[in-house]
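Engineer: Fold the following, please.
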Amino acid sequence: MINGTITKVLGFDPYYETDAAERNISKITGIVRYVVEYTNGATEELVTTLRPGENFGWSIKVMQAAQAWLNAGGVIPEWVQPTPEEIRAFMPTLTARQFRHGLLNTNTLPSEVDAIIAEIEHEFEREAARIDWEHANEFERLHPLVVAWGSRLGYTPEVVDDLWEYFRTI
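Structural biologist: A predicted model of the protein is given here:
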């Protein structure tokens, strides 16, 4: 258990099943953002997920603080469907091995990636892409090289998303 006190609830991030009109925090699913002050005086912002029937130990204190916040006028926002770009930003990274073998499995040779890099107009960006291609340990879905690869081969972002999920299995 955390050896500290919740000094402030910063807000609540709903899940898709969150009922924003519910006033009993023990019936609400979502993430509470809050500040803890430890016994040594240090403070830290933390988050805890609350889910009905699954709150034990420290999360009981978080639930109590969140209920006090809600009772004092705190507002639980409506859940908003994330945009495709927001979803892409949180897609898991691929190891360099997964990405390179995935490309190979979709008939994209390393020389084609080299050609994509060579087409980058700005020298600094081109050299940064070359360094990443040759030395990166992992790749993010929205990395400029990944975006350029998909665009150059005529893939829609949705097709690249599907390929990304496939590459994760390699």
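
Engineer: going forward, measure contacts between C-alpha atoms and count neighbours the same way
Structural biologist: OK.

Engineer: Give the burial count for I116, as a bare number.
Structural biologist: Close neighbours of I116, defined as other C-alpha atoms under 10 Å, add up to 18.

Engineer: and the gap between it and Y155?
Structural biologist: According to C-alpha to C-alpha, to the nearest Å, I116 and Y155 sit 14 Å apart.

Engineer: Here is the second sequence; please produce its structure so I can put it next to the first one:
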Amino acid sequence: MRPLTARQPRLGLLDAGISPSAVSVTLGGVLAGPDKNKAQIEWDYATTFDRTHPLIATVGSALGLSAD
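Structural biologist: Next up is the predicted model:
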């Protein structure tokens, strides 16, 4: 699978009714300490997203999304 641009997952989530602020809240709720800070930096500053990155699975699961 090709990496996604930073825009693609954000627009996909928005199309699914999930706002960017909901993702930030979710990151804060499922992770703590350094992992939370690292995840927030990844979400805020990554220019591409690898669909197999653990952050994608963690956030997707917490938001009730399937791997598909």
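
Engineer: TM-score for this pair?
Structural biologist: Comparison of the two superposed chains (TM-score structural alignment, normalised by the length of structure 2) gives a TM-score of 0.85, and 67 aligned residues with a C-alpha RMSD of 1.3 Å.

Engineer: Show me what stretch 7-24 of structure 2 is in contact with.
Structural biologist: By C-alpha atoms under 8 Å, 6 or more residues apart in numbering, the residues outside stretch 7-24 of structure 2 that reach it are 40, 49, 59, 63.

Engineer: Just send these back as CSV, with distance to L13 of structure 2, secondary structure and neighbour count too.
Structural biologist: Output for those, formatted as CSV (distance: C-alpha to C-alpha, whole Å; DSSP: H, G, I helix; E, B strand; the rest coil; neighbours: other C-alpha atoms under 10 Å):
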residue, distance to L13 of structure 2, secondary structure, neighbour count
Q40, 16, helix, 19
F49, 13, strand, 19
V59, 11, helix, 19
L63, 10, coil, 15
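
Engineer: Tell me the secondary structure at E158 of structure 1.
Structural biologist: helix (DSSP: H, G, I helix; E, B strand; the rest coil).

Engineer: And it, how close does it get to R141 of structure 1?
Structural biologist: Going from E158 of structure 1 to R141 of structure 1 by C-alpha to C-alpha gives 11 Å.

Engineer: Many thanks, have a good one.
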